[in-house]
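> Structure for this input, please:
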Amino acid sequence: MSNTPVIPHWINGERREGAGATSPVFNPATGEEIAAVSLATESEIAEAIATAHTAYESWSRQSVARRQAIIFKFRELLNERKGELAEIITREHGKVLSDAMGEILRGQEVVELATGFPHLIKGAFSENASTGIDVYSIKQPIGVAGIISPFNFPAMVPMWFFPIAIAAGNAVVVKPSEKNPSASIWLAELWKEAGLPDGVFTVLNGDKLAVDGLLHSDQVASISFVGSTPIAKYIYETAAANGKRVQALGGAKNHMLVLPDADLDLVADQAINAGYGAAGERCMAISVVLAIESVADELIEKIKSRMAELKIGNGADEQEPDMGPLITAEHRNKVAGYIDIAEEDGADVVVDGRGFKVPGCENGFFLGPTLLDRVPTDSRAYTEEIFGPVLSVVRIQSFDEGVELINSGAFGNGTAIFTNDGGAARRFQNEVQVGMIGINVPIPVPVAYHSFGGWKASLFGDSKAYGVHGFDFFTREKAVTSRWLDPAKHGGINLGFPQND
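Reported below is the predicted structural model:
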């Protein structure tokens, strides 16, 4: 397409046209190529990082008051104009507008947390720790923070990291997904309008070359990543080998355990919401319902009846549908392939989304909501992350069997229990080996002043995202031991190891 617009980089406070190759950007609802994105060359990667490093050296010396004022301004601008960003997300990702707006609002929570950062980067002071000696700690920024963002939340995930990193005095380089990069450019322009100095927020578009450039650069101090587990593991191992701090959040296989005393209407509603929202392209989506056998048939009928009412279509339509398309044709076909696998392994396909078409959007990347029953736990459709609108039901006999299935999986991101039994809920929260738990809540994403992250193969590195963990990750502590001598006294010479007597 000769007239296709090219999405540039954002370097040193301005749009920078790329000098290298480009990659197509599609509207997933129509299948139309709507833009191309620049893929950074080695020289552009080096320039972007060097510019960010230079900006960090100045920004890190700015007063807390000035940094706070700019973050407040960014928050106000984001709140006023978030509708623009939602439209960009829907156009390039495909999720419906209300879901795009919800993504922005959850990211904005972290911006709002960051406005109160002075309290969270304070050090501590101990007077007279030894005679005439004070000991205190100070927290300082770490440098340039690399942020490698996934396609499924092009605004929220970067906002998990950059508000805190910038508040703490760091510069950031965001490498968005090449599938939907425009949200990051929009955020960069908003930061400039808010008064952020040039170079503190950089957007480096690209592919694996850009990722590896961040991982190997000695001017990048940390890497924050969200994506699939194999890539998270690669990011963690490569960045750590290069001496960087790493928080690499990987994939998931989130379960919903349904006990017989649960409100099955509530369960059915929440299974629909958590399984098919954003077309299942959420690392916190519920993909497996563990149903006690005695209620499984009734629950499946309730889920099935609600699925029949779902509207699937272009998320930008005035009459907003419930669910949009998947991000690419390749991903749609991959997800459909898992339905094939489940069926071959003996699962019952209760509702089949394969071959689903939306009138007027026949070239869109749609897959209808799919419900599978009696999915074998040794099937790849059960053990692997599908990342699409496929909800699997596994029938179990007891609470203990459900907990054992959850804990035997490779992932430990999020899980939920639906019950009216407080004792069962308490046992569940203590016994399941996952990082985030919902009790009658299907998608337990913590609010911004807590922290987000899983266990096992869902998180590589020691630090979760945002919350107190975020401020610890983007700062490093110095301990200072200080003595100001009384001119009337002199300590004399003592070659022994310092003691507190």
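
> Every contact and neighbour count from this point should use C-alpha atoms.
OK.

> for the stretch 301-450 of the chain, what spans make up the helices?
Taking DSSP state H, counting those that start in this stretch as the test, the helices found in the stretch 301-450 of the chain are 329-344, 380-383, 399-408, 422-431.

> got a list of contacts for the third one?
Read that as helix 399-408. Outside of helix 399-408, the residues within contact range by Cα atoms under 8 Å, 6 or more residues apart in numbering are H255, L257, L259, L290, I292, I396, F428, E431, V432, Q433, V434.

> List the buried residues of the longest helix seen in the chain.
In the chain, taking DSSP state H as the definition, the longest helix is helix 64-93. Buried residues in helix 64-93, counted by 16 or more other Cα atoms under 10 Å: 67-68, 70-75, 78, 82-83, 85-93.

> follow-up on the earlier one: turn the helices of the stretch 301-450 of the chain into TSV, columns for mean neighbour count and distance to H490.
Putting the helices of the stretch 301-450 of the chain into TSV (neighbours: other Cα atoms under 10 Å; distance: least, Cα to Cα, whole Å) gives the following:
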stretch	mean neighbour count	distance to H490
helix 329-344	17	74
helix 380-383	20	70
helix 399-408	17	63
helix 422-431	14	57
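
> Now tabulate the ones you listed in CSV and tack on distance to Y234.
Output for the helices of the stretch 301-450 of the chain, formatted as CSV (distance: least, Cα to Cα, whole Å):
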stretch, distance to Y234
helix 329-344, 21
helix 380-383, 20
helix 399-408, 23
helix 422-431, 30
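
> I'd like the structure of this one too, to check against the first:
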Amino acid sequence: MREIGHFIGGKTLAGTSGRFGDVFNPNTGEVQARVALASTAEVESAIQNAQNAQPAWAATNPQRRARVMFKFLELIAKETDALAALLSSEHGKTLADAKGDIQRGVEVVEFACGVPHLMKGEYSGGAGPGIDLYSIRQPLGVVAGITPFNFPAMIPLWKAAPAIACGNAFILKPSERDPSVPMRIAELFMEAGLPAGILNVVNGDKEAVDTILTDPRIMAVGFVGSTPIAQYIYATGCAHGKRVQCFGGAKNHMIVMPDADLDQAVDALVGAGYGSAGERCMAVSVAVPVGQKTADALVQKLIPRVESLKVGPSNDPQADYGPLVTKAHLNKVRDYVDLGVKEGAKLVVDGRGFKLQGYENGNFMGGCLFDEVTPDMTIYKEEIFGPVLSIVRARDYEEAVRLPSEHEYGNGVSIFTRDGDTARDFTDRVNVGMVGVNFAIPVPLAYHTFGGWKKSGFGDLNQHGPDSIRFYTKTKTVTARWPSGTKEGAEFVIPTMR
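As a prediction, the model looks like this:
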């Protein structure tokens, strides 16, 4: 049985805690590896290695740090196929989707290559008599990221690349469900010239997380996962004096106006709702058609599309999506569907009984489609994180704006319409952090910032883009005056620039 350890101080190390977690093959349900669960002592060893290495890395000029990023891009480009296969084998997403996972992470590394420019401060010459003012950005020191199972390449790169480029050392605690790709990413960074100790990977559970949150040597923590855990990490990290950014759950709505291109909207809903088996924080899980006529037409077009979804093993190039990550998660999603039926929603496509010949023990589930879902139902309130789409019929545009605006989650939302005034009004008024117009999954590109509102995001700064540089640096402001040869004597009032 393959065992996965940790990456500490530039070396792959076996775990010493004696505790392990199972890594499953989602296609078969079989255990394919064991991952070591780090003890407090192992996490502390990673932190010490990071603390020892960080000052020299911070003193390395930004151009040289950027060159490591450029070299890493060369290496990961050569390994994309192998990484995608590894990712797919542990997560269950299709190979094409796994490559997309890697690519969206790579784009943030590309952004981080611009760190010499991104870390530039500000300068004001002659701010006062012989006085110059300037600010500089400096790294925080040792920082950490706690990342989820659903994007085992993208989100670790979103966290680590800007942090490292800014001169920090980074502790990564990835999901124990699919840990192999983060381990390989660390090895590739070493091959690219990153000094030992600057990127450490500790696999683990709550013991590792709590050590990261409470150790005073870690200055900042980034997290992506469920909202209850995000709230815990945010509260605990802040209580221990850390800078914290946490991104939680979502319930992303897609508004379909009466004037929308219905075929385009259906294509968008099928792809955004069922891609990656719905295991995306930006998946569209609620369709909101406006008006009875729009709703009836949308349902009529959606039913055959959902019924014809091709569910297959993750290495099947013809599959629309693969298995869910674990049997436990599959059962959780099925339980949500059962609850939706019990609550009175109309299950117009039922994928609970789906079985794939030759993969009967795999974590497969067919697409499910609910109609006549109401805002008081649990399946509307809570994130299901599976191949389940709910239709909530809105009487008019105003109700369609209220639904996502009043939901406790505020990650992403989209509207499909041909009317520019409607789109402009919607983007201005809707109380959600990321908005798409005729675009179902509004994940910004790397040079803009990603972040949800309300219970989807905790903290003042978002992921990637300029916010990532702000999050991983601190600003120092210098007021300088050089002696001019004249002595003015002591000043007992607060200095002014008169």
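
> Put one on top of the other, what's the TM-score?
Superposed pair, TM-score by TM-score structural alignment, normalised by the length of the second structure: 0.99. Supporting alignment: 496 aligned residues with a Cα RMSD of 0.8 Å.

> before we move on, back to that, among the helices of the stretch 301-450 of the first structure, which is nearest K456 of the first structure?
helix 399-408 (10.0 Å; Cα to Cα).

> where's V106 of the second structure relative to Q32 of the second structure, distance?
27 Å (Cα to Cα, to the nearest Å).

> So for the two, which sits in the more crowded spot?
The residue with more neighbours, out of V106 of the second structure and Q32, is V106; 23 against 16, by other Cα atoms under 10 Å.

> where's the more buried one, which helix or strand?
helix 95-112 (DSSP states H and E).

> What's the match for A52 of the first structure in the second structure?
Under the alignment (TM-score structural alignment), A52 of the first structure pairs with A50 of the second structure.

> dump the residue contacts of its match.
Contacts of A50 of the second structure (Cα under 8 Å, 6+ apart): G9, V142, A169, F170, I171, G197, I198, L199, N200.

> Pull the number of nearby residues for R483 of the first structure.
Residues lying near R483 of the first structure (other Cα under 10 Å) number 13.

> still on that earlier bit, quick one: which of the contacts of A50 of the second structure sit in helices?
In helices, judged by DSSP H, none of these are found.

> Present those as JSON lines; the columns should include distance to W482 of the second structure.
Formatted as JSON lines, the contacts of A50 of the second structure follow (distance: Cα to Cα, whole Å):
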{"residue": "G9", "distance to W482 of the second structure": "44"}
{"residue": "V142", "distance to W482 of the second structure": "35"}
{"residue": "A169", "distance to W482 of the second structure": "35"}
{"residue": "F170", "distance to W482 of the second structure": "39"}
{"residue": "I171", "distance to W482 of the second structure": "42"}
{"residue": "G197", "distance to W482 of the second structure": "40"}
{"residue": "I198", "distance to W482 of the second structure": "38"}
{"residue": "L199", "distance to W482 of the second structure": "41"}
{"residue": "N200", "distance to W482 of the second structure": "44"}
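
> tell me the two of the residues you listed that are most distant?
G9 and V142 (13.4 Å).

> Tell me which of these two has more neighbours.
It is V142, of G9 of the second structure and V142, that has more neighbours when counted by other Cα under 10 Å, with 30 against 22.

> just checking, the more buried one touches C166?
No. Applying Cα atoms under 8 Å as the test, V142 of the second structure and C166 come out as separate, 11.3 Å apart.

> tell me, what residue is most central in the second structure?
The centre of the second structure sits closest to I155, judged by Cα atoms, centre = their mean, with a distance of 4.7 Å.

> Surely that one is in a helix?
Yes. Applying DSSP: H, G, I helix; E, B strand; the rest coil, one finds I155 of the second structure inside a helix.
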